[in-house]
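**Q** Could you look at this predicted model? Sequence included:
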Amino acid sequence: MTETIAFSGKILCEATLELGEGPTFDPATGTAWWFNIKGKELHALHLESGRKTVHPLPFMGSVMAIIDPEQQLIASDQGLFIRNTQTGAFKAYATLEDNPENRSNDGRMHPSGSLWIGTMGRRAEKGAGAIYHVAKGTVTKLYSNISIPNGICFSPDGSTGYFVDSAVNYIMKVALDPETGLPTGDAAVLSDQSGNPGDVDGSVCDADGLIWNARWGQGAVDVYTPDGMRVARYAVPATQSSCPAFIGAKADRLLVTSAWQDMDAKARAADPNAGKTFELGALVKGRFEPIYRP
């Protein structure tokens, strides 16, 4: 069993979010971004100054991709939108599904400039969701019958994709065309985590190809090798750790979101940091997220 490394980081943001998710970092502005999905909020933290801003959303957003200094691509329960960073205005971009019972969840940018984004039922209904590939406005369904899409990330060269259905807890691996981010073969199980406590949640892949995964229900970030071996576990001071992102001028720090979703008053009292946003405290060899090319 992998020894758990004690938390040596800090709380980046004290706000307690029902479902903190979808973090990313914009190196051009030095700003970390993440969502409170259930609260319909977009959070922004300028790392150097500590200036925090919360932007109310007209929908349940879950993933952001940077396009350029004036535009961001936002995935939501109402589809994909382009957000103007100066005015905050939204422009419809593409439809994911014609199903009001679903919402977007986990996603990540591929090195080709395409986006993988997952959908799920609002109450995590079994098999209600899917995982999609989005490139230049074209939406392609990759995988159906997904309950809770998570763990989407890519090897540094773009030749391998990873994802998980948290209801099943098999970390999946699939060969990709590095030029497009589309699969070139069938997905296979990389690591069977179904018998272990907690759920495989959001992931990022570092410059060495290691997979950093937030373990929902265990208050941890796990580190896997490209062949599926778990080689480290870092403690996070909130049980429902949800998603990591590389931050900082050198992408050598790790932000981790968390949530208090489905916790009653007793559980929240026992987990006072639930929903806060953390810096892990470990030095990482991260990568900046690719920009989306509309």
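**A** All right, it came through fine. Remember, it's a predicted structure, so these values are computed and weren't measured experimentally. Numbering: from 1, shown residues only.

**Q** all contacts plus neighbour counts: C-alpha atoms, from now on.
**A** Noted.

**Q** Please work out how many residues are found near the spatially closest residue to Ala251 that is not a sequence neighbour.
**A** Once flanking residues are discounted, Ala251 sits nearest to Gly286: 4.8 Å by C-alpha to C-alpha, 6 or more residues apart in numbering. Neighbours of Gly286 under the rule other C-alpha atoms under 10 Å: 24.

**Q** for Gly198, what are its contacts?
**A** By C-alpha atoms under 8 Å, 6 or more residues apart in numbering, the contact set of Gly198 is 215-218.

**Q** Just give the nearest non-adjacent residue to it, would you?
**A** The nearest residue in space to Gly198 (C-alpha to C-alpha, 6+ apart) is Gly217, at 4.6 Å.

**Q** Enumerate every residue touching the one you found.
**A** Applying C-alpha under 8 Å, 6+ apart to Gly217 gives the contacts 197-199, 239-241.

**Q** Among those residues, which one lies nearest to Trp33?
**A** When those are ranked by distance to Trp33 (C-alpha to C-alpha), Ser241 comes first, at 16.4 Å.

**Q** pretty sure the closest one contacts Ser258?
**A** Yes: Ser241 lies in contact with Ser258 (C-alpha atoms under 8 Å); the separation is 4.3 Å.

**Q** So which of these two has more stuff around it?
**A** Using other C-alpha under 10 Å as the criterion, Ser241 and Ser258 rank with Ser241 on top: 36 against 31.

**Q** any idea which element Arg123 lies in?
**A** Using DSSP states H and E, Arg123 falls within no helix or strand.

**Q** now swap in the one 4 residues further on and tell me
**A** Element membership of Gly127, judged by DSSP H and E, is empty: it is in no helix or strand.

**Q** Mind checking which of the contacts of Gly217 land in strands?
**A** In this view, the contacts of Gly217 that belong to strands under DSSP state E are 199, 241.

**Q** about what we covered before: how close does the residue nearest to Ala251 get to Ala65?
**A** Counting by C-alpha to C-alpha, to the nearest Å, the gap from Gly286 to Ala65 is 17 Å.

**Q** just how off-centre is stretch 57-71 within its chain?
**A** 13 Å (C-alpha atoms, centre = their mean, to the nearest Å).

**Q** next up, a second structure to put side by side with the first:
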Amino acid sequence: MRIEVLVDVKTHLGEGPLWDVDDQRLYWIDSTGMDVFRCTADGREIRAWDLPQPVGSMAIRKSGGAVLSLQRGFHFLDFKTGEVDLISDPEPEKPDNRLNDGKVDKRGRFIVGAMDTKETGKNAGLYRLDPDLSVHKLDDGIIVSNGPCWSPNGDTFYFADSWSGEIWAYNYNLETGAVSNRRVFAKLDTSSGGAADGSTVDAEGYVWNAQVFDGKIVRYAPDGTVDRVIEMPVKKVTSVMFGGENLDILYVTSMAKAHLPHFPADPVERGALFAVHDLGVRGLPETRFGG
């Protein structure tokens, strides 16, 4: 195994690495720096787009451009013009909340959870943006939404409220986009202050989770047991995604500027985008948003 710094733009809150198999490009975001970044698999041809609000996640659209979860709702981003247009705000009555982590299911729906920016109240929801641009609430009572992803066949949905100390699994209905039967998939060892952040699922059905503030990437077997732990060079790792031509490089984002004072400090690599090579595992291609 080999860990390298792929791109070092010192993202305030790097998140959401996303490998687009069609264009063979890697995207990632700076949530509080309000940027979308793009590069090649080996970190070249860096491009950035400025955004008008903090951003939680993004997905590539089938029709071109991207769909974003911004502080005040779902938006489209036009890569050619840089224009950002509102689709819908699912929580207009909650000014302290913003949309956070999200991914697209196998039928092209964008599933995004919200978060309380003060990280104290269980007042955020989990939402589904359909290709027809309708919005549906799937769950609620969440503090900080993170880590949405699916089993390889799409019938199990994984998700976490970072401050619960757990990663959850739901039954997922691919025909309707509905969730049911929420249960505990894995319990984190939070003794050193770690919390569940971004996740992805590999081709073998194992869940990879970035454990922020603890500097670990943990691979969980389908039964929820710990299979492998990778110690990263920084503590504030935030999310993971497999990419590259063979989907065998694990890309890892990190945080340069902690938004709460008690979070751990990091060395000079803080805020970098990392690439982890030679894991002997491949990921799954991400679906584009259907709208």
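**A** Yep, it's here. This structure is a prediction, so every number in the text was calculated from the model and none was measured.

**Q** on that earlier part again, so what does the residue nearest to Gly198 of the first structure match up with in the second structure?
**A** Here Gly217 of the first structure is matched to Phe213 in the second structure, going by TM-score structural alignment.

**Q** Kindly report the same for Gly22 of the first structure.
**A** Taking TM-score structural alignment as the criterion, the aligned counterpart of Gly22 of the first structure in the second structure is Gly16.

**Q** Hmm, Tyr251 and its match touching each other?
**A** No: counting by C-alpha under 8 Å, Gly16 of the second structure stays clear of Tyr251, with 9.7 Å between them.

**Q** The two: which is more packed in?
**A** A direct count of neighbours by other C-alpha under 10 Å for Gly16 of the second structure and Tyr251 places Gly16 higher, at 31 against 27.

**Q** Could you check how far the more buried one is from Asn173 of the second structure?
**A** Counting by C-alpha to C-alpha, the gap from Gly16 of the second structure to Asn173 of the second structure is 24 Å.

**Q** In the helix or strand harbouring Val276 of the second structure, which residues are buried?
**A** If you go by DSSP H and E, Val276 of the second structure is part of strand 273-277. The neighbour-count check on strand 273-277 of the second structure (16 or more other C-alpha atoms under 10 Å) flags 273-276 as buried.

**Q** which residues in the first structure does whatever helix or strand Val201 of the second structure lives in match up with?
**A** Under the criterion of DSSP H and E, Val201 of the second structure resides in strand 195-201. Aligned using TM-score structural alignment, strand 195-201 of the second structure spans residues 199-205 in the first structure.

**Q** Identify each buried residue in that stretch, please.
**A** Residues of stretch 199-205 of the first structure classed as buried: 199-205 (neighbour count, 16+ other C-alpha under 10 Å).

**Q** Double-check Ala48 of the second structure against Arg38; I have them as touching.
**A** Yes: assessed by C-alpha under 8 Å, Ala48 of the second structure is found in contact with Arg38 at 6.4 Å.

**Q** Who has more neighbours out of these two?
**A** When Ala48 of the second structure and Arg38 are compared for neighbours, Arg38 comes out ahead with 20 against 15, by other C-alpha under 10 Å.

**Q** Aligned to that one, what sits in the first structure?
**A** Matched by TM-score structural alignment, Arg38 of the second structure corresponds to Ala44 in the first structure.

**Q** Same question for Thr81 of the second structure.
**A** When the first structure is aligned by TM-score structural alignment, Thr81 of the second structure is paired with Thr87.

**Q** ok, that match - how many residues close by?
**A** Other residues within reach of Thr87 of the first structure by the criterion other C-alpha under 10 Å amount to 8.

**Q** what sits against it?
**A** By C-alpha under 8 Å, 6+ apart, the contact set of Thr87 of the first structure is empty.

**Q** Let me know the secondary structure of it.
**A** Secondary structure assignment for Thr87 of the first structure (DSSP: H, G, I helix; E, B strand; the rest coil): coil.

**Q** ok, now how distant is it from His55 of the first structure?
**A** 11 Å.

**Q** next one: Asn150 of the first structure
**A** If you go by C-alpha to C-alpha, the gap between Asn150 of the first structure and His55 of the first structure works out to 24 Å.

**Q** same deal with Gly30 of the first structure?
**A** Gly30 of the first structure is 17 Å from His55 of the first structure, by C-alpha to C-alpha.

**Q** Tell me which of the two has more neighbours.
**A** The neighbour comparison of Gly30 of the first structure against His55 (other C-alpha under 10 Å) goes to Gly30, with 16 against 12.

**Q** Do I have it right that Asn105 of the first structure meets Trp116?
**A** No: using C-alpha under 8 Å, Asn105 of the first structure is not in contact with Trp116, being 10.6 Å away.

**Q** Centre of the chain to stretch 61-70 of the second structure, how far?
**A** Relative to its chain's centre, stretch 61-70 of the second structure lies at 15 Å (C-alpha atoms, centre = their mean).

**Q** And for stretch 16-27 of the first structure?
**A** Centroid separation for stretch 16-27 of the first structure versus its chain: 8 Å, with C-alpha atoms, centre = their mean.

**Q** and what of stretch 22-37 of the first structure?
**A** How far stretch 22-37 of the first structure lies from its chain's middle: 11 Å, per C-alpha atoms, centre = their mean.

**Q** Now do the buried residues in it.
**A** Neighbour counts over stretch 22-37 of the first structure (16+ other C-alpha under 10 Å) mark 22-26, 30-37 as buried.

**Q** Which residue of the second structure is paired with Val164 of the first structure in the alignment?
**A** For Val164 of the first structure, the residue aligned by TM-score structural alignment is Ala160.

**Q** same deal with Gly248 of the first structure?
**A** Per TM-score structural alignment, Gly248 of the first structure is aligned with Gly244.

**Q** and its match, what is it in contact with?
**A** Counted by C-alpha under 8 Å, 6+ apart, Gly244 of the second structure has contacts 19, 24, 41.

**Q** how far away is Trp116 of the first structure from Gly61 of the first structure?
**A** Trp116 of the first structure sits 15 Å away from Gly61 of the first structure, going by C-alpha to C-alpha.
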